[in-house]
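J.: Structure here, sequence nowhere to be found:
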């Protein structure tokens, strides 16, 4: 019997009266709020306006959730579309099942739409929200703890995760504690966020390189954590599908880092177009006619009188002399 272990919740849902509060969904929601809040702080620090991150997030978050679910359903279709399974379960997001690869890809598409609507470059926006996404993943992974899913192999370590009999693998029904891969990935994501924050301050990353660093660093951790998991997964050449995905995405992220640094070094000076305030143009437009009228009045009165009076006096003297003669 293990002397120490991490307990699992008996239930993944708590009822507040008639309202069910599901742990998995709660973790995802909290993660989204943290990503938007911290992304907003970084965006303002880069010279952007408050609220822009949330406005674009209105597009990015729904797209990300849809993409994450699609990736999970497509890669694990046998859970929903084989004999004895109910295809309606494919829509039950609260039961778990969001693929980060689909979430990031579709979330980027939604962010691109939001950025275009505001005249903002997507790479600058991605750099601002990159650490926040990593923090959101760290929080979201605890949703797997509530559902007792995505754990690793058996272990007797003091931080082993206790899994109830109903959620244990079929080949180890009598073993109680397993590697808490959700915890490993959560801690890794926190480390990735801190790495991106440090590197961004140290090297002034721009043009999407902070986001690329986040992607590259995350995939490294995801590869070895994925290798520890014991849940069913499609395999290619003996490796889990998500391991192959992590390798491909890692190579793409590193290639972008290198090429971007050569083609577009430095950081953007302006991340968001500065729209004129309502007071600015209105005041200026009101002042210009008044200033022009005052100037015209000033030019007309004194300049004409004082410059032409000596000539008039001279003409009058000539006329008087002519009369006297």
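T.: Good, I have the coordinates. These numbers come from a predicted model, not from an experiment.
J.: C-alpha only now, for contacts and for neighbours.
T.: OK.
J.: Tell me where the stretch 101-250 of the chain has helices.
T.: Using DSSP state H, counting those that start in this stretch, the helices found in the stretch 101-250 of the chain span residues 122-140, 142-147, 181-203, 209-228, 241-263.
J.: For residue 86, find the nearest of those.
T.: For residue 86, the closest of those is helix 142-147, at 19.1 Å, according to CA to CA.
J.: ok, and what's touching that closest one?
T.: 8-9, 11-12, 23-28, 95-96, 150, 182-183, 186 (CA atoms under 8 Å, 6 or more residues apart in numbering).
J.: Show me the residue at the heart of the chain, geometrically.
T.: residue 129 (3.7 Å; CA atoms, centre = their mean).
J.: OK, contacts around it?
T.: Taking CA under 8 Å, 6+ apart as the test, what residue 129 contacts is 35, 36, 38, 39, 40, 42, 43, 211.
J.: Count the neighbours of residue 175 for me.
T.: Applying other CA atoms under 10 Å, we find 17 other residues in the vicinity of residue 175.
J.: Distance-wise, check it relative to residue 7.
T.: Per CA to CA, to the nearest Å, residue 175 is found 14 Å from residue 7.
J.: can you check residue 113 too?
T.: 43 Å.
J.: So between the two, which is more surrounded?
T.: residue 113 (17 against 14).
J.: Isn't the more buried one up against residue 57?
T.: No. Assessed by CA atoms under 8 Å, residue 113 is found out of contact with residue 57, at 10.3 Å.
J.: try it against this one:
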């Protein structure tokens, strides 16, 4: 389970074992540890920001209790649906997520669905909750992609660029896991500082969708392990990324043009939870 990963152009060689340690004969993988680390960092940050959005720590942890398992199930379902040829003759393999096969877009869809449902049931501002989710998703994705690095997966096609990555003595390839990690980390930093000038609830989430979609659309085109629409050369996540990016940009422009919006106050108005004021009818 060890991989030799080198970066010839940088003079760097690493010997990476997927297994961190064993407990009672059960292997604990670095991938899982890294994913957990990303989750914890995301939860800690979001917990500090909940008062800014008129919510509480209880709201956060109530949502996480359901969003995490639902997100994992949806991430697995998304992968299996578009990789059905590998599972149709062996359905028992579907539940074995430890063998790999989780798609981040499926996880995002599942988590967002839980947030919306919770907001409706508990009468919380859904746009505010989605804004907080955006921060957490960016942190989790930025950290989690390093789990792909340890597994020597989620890389791109061959390249001779100075930062090319060589796995087990093969050809140099694009370290697309790194591209996406850096893109998400930069997105988090930008949105963190931009949030001080946020002008309507839901803006941060829409900007996350646009930012992540733009980056994923480009990076997905470099990868060699993409999921495809069955029987076509169409990369599912690339198309979804492009559509979601365009839709988010359109919604941002719409909100900027159709509403006279101001700096968002700390407390959410219970009558107008999205904190927007429509133009006066004169």
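T.: Great, that's in hand. Keep in mind that this is a model prediction, so the values were computed, not measured.
J.: TM-score them against each other, please.
T.: Put the two chains on top of each other and the TM-score (TM-score structural alignment, normalised by the length of structure 2) is 0.81; 260 aligned residues with a CA RMSD of 2.6 Å.
J.: re the thing from before, residue in structure 2 matching the residue nearest to the centre of structure 1?
T.: When structure 2 is aligned by TM-score structural alignment, residue 129 of structure 1 is paired with residue 133.
J.: where's that match relative to residue 116 of structure 2, distance?
T.: Counting by CA to CA, the gap from residue 133 of structure 2 to residue 116 of structure 2 is 11 Å.
J.: do the same with residue 143 of structure 2
T.: Taking CA to CA, one finds residue 143 of structure 2 at 25 Å from residue 116 of structure 2.
J.: between the two, which one's more packed in?
T.: Taking neighbours as other CA under 10 Å, residue 143 of structure 2 and residue 116 compare with residue 143 leading, 24 against 17.
J.: how about that one, what's its partner in structure 1?
T.: Match for residue 143 of structure 2 (TM-score structural alignment): residue 139.
J.: Find the nearest non-adjacent residue to that match, please.
T.: Ranked by CA to CA, 6 or more residues apart in numbering and with sequence neighbours excluded, the top spatial neighbour of residue 139 of structure 1 is residue 31, at 5.4 Å.
J.: looking at the helices of the stretch 101-250 of structure 1, which is closest to residue 3 of structure 1?
T.: Per CA to CA, nearest to residue 3 of structure 1 of the helices of the stretch 101-250 of structure 1: helix 181-203, 19.4 Å.
J.: Which positions within the closest one qualify as buried?
T.: By 16 or more other CA atoms under 10 Å, the buried positions in helix 181-203 of structure 1 come out as 181-197, 200.
J.: for stretch 145-163 of structure 2, same thing?
T.: 145-158, 163.
J.: who's in contact with stretch 9-18 of structure 1?
T.: With CA under 8 Å, 6+ apart as the criterion, stretch 9-18 of structure 1 contacts 20, 21, 22, 23, 24, 145, 146, 147, 148.
J.: JSON lines for the residues you listed, including distance to residue 206 of structure 1?
T.: Formatted as JSON lines, the contacts of stretch 9-18 of structure 1 follow (distance: CA to CA, whole Å):
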{"residue": "20", "distance to residue 206 of structure 1": "43"}
{"residue": "21", "distance to residue 206 of structure 1": "40"}
{"residue": "22", "distance to residue 206 of structure 1": "38"}
{"residue": "23", "distance to residue 206 of structure 1": "36"}
{"residue": "24", "distance to residue 206 of structure 1": "34"}
{"residue": "145", "distance to residue 206 of structure 1": "36"}
{"residue": "146", "distance to residue 206 of structure 1": "37"}
{"residue": "147", "distance to residue 206 of structure 1": "38"}
{"residue": "148", "distance to residue 206 of structure 1": "39"}
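J.: Out of the residues you listed, which is nearest to residue 70 of structure 1?
T.: Nearest to residue 70 of structure 1 among the contacts of stretch 9-18 of structure 1, with distances taken as CA to CA, is residue 24, at 17.4 Å.
J.: can I assume that closest one is in contact with residue 94?
T.: Yes. Between residue 24 of structure 1 and residue 94 a contact is recorded at 6.1 Å, counting by CA under 8 Å.
J.: For the two, work out which one has more neighbours and name it.
T.: residue 24 (23 against 18).
J.: The more buried one maps to what in structure 2?
T.: With TM-score structural alignment as the criterion, residue 24 of structure 1 matches residue 31.
J.: Right, I'll leave it there.
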